[in-house]
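**Student:** need coordinates for the following:
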Amino acid sequence: MPTPSPDSFAALARSSPWRWSTLRFTVRWPGDPWTNGAVRAWLRRPDSLRVESLDGALLRAERTPPPTVGILGLGGGTTRQARWASQAVRPPLRPDGLVAERPSDPLLTYDDPMHDSYHWVAMLDPAELADGVDRRDRSWAPALRTGTVTAVEHAGRAAWEAVVVPEDTYEPRCGCCPLLRTRAVDLLEFEGRPEALLEAYPDAFRVRLDVQTGVCVLTQEIGGLRPGKGHDLRIEAVDEPMDDALFTQRRRT
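**Tutor:** Presented below is the predicted three-dimensional model:
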């Protein structure tokens, strides 16, 4: 079992693709008026997703093909189909079993099947909480200033909790739907649209990572316009068998 610390918190955040194969969970978004309510989901890596409302209404059941990547060379351009990172060779692990550095192969895709927005993808693979980018020279830099990391329980499961402050290097998977909303990201995402900026931004965020899976199971804004706004993901099962029929457009029996 890894020991909680700011360094291992970051390593856990980048390890999700190699720590689970299937996940059943519920998730809700407290304080967010733009979401459509709590849901239950079944996800089978690399490509299968089913989402229902909590009363069992089917919202999505599908398998997602890997993306196509364009490659430019001296002789022109070509396309290649990306490979799922979760199905590729696992990167070297630290002694505590966590990932020190993720492969940067452009033909690897880290995105799990998406529901509604990239916030969904980032919850399941929260690497944006580990590795940021110095925008002056595009070099790697830590994404967060992380306080004390504490072992806690979340929905009966072992988790790590920290209060974090995003650095200017924080680079979310998608600027319009980050795990942690910041003024620095909004200035880039909404350039020329000052009306899209908030009057006040959170001072910090409470974040929890599930220890077994690396999934981001909780975010809560501290300060700002809506203290407590974020998400609450509750894992019900990990690595349980999931049949192909689950990912077809019909109700479960």
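**Student:** every contact and neighbour count from this point should use C-alpha atoms.
**Tutor:** OK.
**Student:** helices of the stretch 101-250 of the chain, start to end?
**Tutor:** Applying DSSP state H, counting those that start in this stretch to the stretch 101-250 of the chain gives helices spanning 118-124, 183-189.
**Student:** deepest of these, which one?
**Tutor:** helix 118-124 (a mean of 22; mean count of other C-alpha atoms under 10 Å).
**Student:** show me what it is packed against.
**Tutor:** Where contact means 3 or more C-alpha pairs under 8 Å, 6 or more residues apart in numbering; DSSP states H and E, helix 118-124 is packed against strand 216-222.
**Student:** in the strand it packs on, which residues are buried?
**Tutor:** Buried residues in strand 216-222, counting neighbours by 16 or more other C-alpha atoms under 10 Å, are found at Cys216, Val217, Leu218, Thr219, Gln220, Glu221, Ile222.
**Student:** centre of the chain to that strand, how far?
**Tutor:** 12 Å (C-alpha atoms, centre = their mean, to the nearest Å).
**Student:** got the contact list for that strand?
**Tutor:** Contacts with strand 216-222, where a contact means C-alpha atoms under 8 Å, 6 or more residues apart in numbering, come from 13, 122-126, 154, 179-180, 202-210, 227-234.
**Student:** returning to what we had before: which of the buried residues of strand 216-222 lies closest to Asp47?
**Tutor:** Cys216 (19.5 Å; C-alpha to C-alpha).
**Student:** so what's that closest one closest to, chain neighbours aside?
**Tutor:** The shortest distance from Cys216 to any residue other than its chain neighbours is 4.5 Å, reached at Leu209 (C-alpha to C-alpha, 6 or more residues apart in numbering).
**Student:** could you also give me the structure for this next sequence, so I can compare it with the first?
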Amino acid sequence: MAGWDTSNPRDRRTPGDPAEEAAAFRNLCRSSPWRWQSLRFEYLDRPLAVDPDAPAPAPAPDRVRAWLRRPGALRLETADGLVLHSTTGINDSRDVFYLGSTRKTWLLPPQLVTPVYDDQGLVRRRPEAAYGEPGFGNGRFAAALDPVELAGNAPVPLEFPNSNAVELGPVIEVLHEGRPALEAVVVPNPGYRPLDPGAPLCRPGRNLVRIDAGTGVCVASRWLENGQEGYGPEEYGHWLRILAVDEYMLDDLFLAESMNLTDVRRHISWELPAG
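**Tutor:** Down below sits the predicted model:
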């Protein structure tokens, strides 16, 4: 897993208006629920920062491997294959849940409702839906998978530009673990509302964030304000490496007990009797 590489070629995503680039960045942050259904990735609950001239670091011992299938199935393993977490009850009946239902209970998953798209196919305005990603540890894990907290559900009125969740610096295009991503230095505004106030994607002051261009996932964050509140830039943030998108994932991967289902992706040999 590579670190922050200052030798990474960083060119402007488009030669257009900076306001258009900022709008595209925010729209990408809103788009995750409609850009993938399953994700296999590696996750570190801290940023990586290495000398770009140094060899690639060895796999971190605190790295976890994750398999996620929406709407709520998650499996986590250590680098050595020890299972840390596996979702159970993904096929349980929800009749008791709906018996004491509220209006929010009946919201549809975001994949079943249609947002307002921009000309690039990114989400400009998110509809009301049952959002939420499975989490583990702190809320930053789930927030990284759907980083809408960096943009809000819709653009703010032109008359109140400072009501954006974060102020954006120049948006540039980078490669993150071999995948195209958008990177920007952001500063939270008073209207910033993180998913988990105890573990936000952005702390007060300048933060460097990267959003994967294909999935809308926040693949990296790093706080740049050194020496404040006991955190340094090497200590607060996260790093995520996407390994596969929209792979077929069996229920067996997430259940406590195997259902002995056949993985249809693998070749099945048939033995024919002689003669």
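**Student:** what's the ChimeraX syntax to select whichever of the contacts of strand 216-222 of the first structure are buried?
**Tutor:** Buried residues among those (16+ other C-alpha under 10 Å), as a ChimeraX selection:
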select :13,122,123,124,125,126,154,179,180,202,204,205,206,207,208,209,210,227,228,229,230,231,232,233,234
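**Student:** what about the helices of the stretch 101-250 of the first structure, which gets the closest to Ala143 of the first structure?
**Tutor:** Judging the helices of the stretch 101-250 of the first structure by C-alpha to C-alpha, what sits closest to Ala143 of the first structure is helix 183-189, at 12.0 Å.
**Student:** contacting residues around the alignment partner in the second structure of Thr109 of the first structure?
**Tutor:** Matched across to the second structure, Thr109 of the first structure falls on Ala130, judged by TM-score structural alignment. Contacts for Ala130 of the second structure (C-alpha under 8 Å, 6+ apart) come out as Lys104, Leu107, Leu108, Pro109, Pro110.
**Student:** tell me how far the second one lies from Phe136 of the second structure.
**Tutor:** Just to be clear, that refers to Leu107 of the second structure. 24 Å (C-alpha to C-alpha, to the nearest Å).
**Student:** residues near the residue nearest to Tyr170 of the first structure when sequence neighbours are not counted, how many?
**Tutor:** The shortest distance from Tyr170 of the first structure to any non-neighbouring residue, by C-alpha to C-alpha, 6+ apart, is to Ala143 (4.3 Å). A count of neighbours around Ala143 of the first structure, defined by other C-alpha atoms under 10 Å, yields 24.
**Student:** got a list of what the residue mapped onto Ala143 of the first structure from the second structure touches?
**Tutor:** Aligned by TM-score structural alignment, Ala143 of the first structure pairs with Ala165 of the second structure. Ala165 of the second structure makes contacts with Glu149, Leu150, Ala151, Gly152, Pro188, Asn189, Pro190, Gly191, Tyr192, Arg193, as judged by C-alpha under 8 Å, 6+ apart.
**Student:** the nearest residue to Thr105 of the second structure once chain neighbours are set aside: what secondary structure?
**Tutor:** Closest residue to Thr105 of the second structure apart from its sequence neighbours, by C-alpha to C-alpha, 6+ apart: Tyr98 at 7.0 Å. Here Tyr98 of the second structure is recorded as helix under DSSP: H, G, I helix; E, B strand; the rest coil.
**Student:** helices of the stretch 1-150 of the second structure, start to end?
**Tutor:** Counting by DSSP H, counting those that start in this stretch, the helices of the stretch 1-150 of the second structure are 18-29, 95-99, 139-145.
**Student:** now the residue nearest to Thr105 of the second structure: how far from Arg126 of the second structure?
**Tutor:** Taken as C-alpha to C-alpha, the span from Tyr98 of the second structure to Arg126 of the second structure is 25 Å.
**Student:** now Gln111 of the second structure
**Tutor:** Remark: distance between Gln111 of the second structure and Arg126 of the second structure (C-alpha to C-alpha) = 11 Å.
**Student:** having no further points to raise, I will conclude here.
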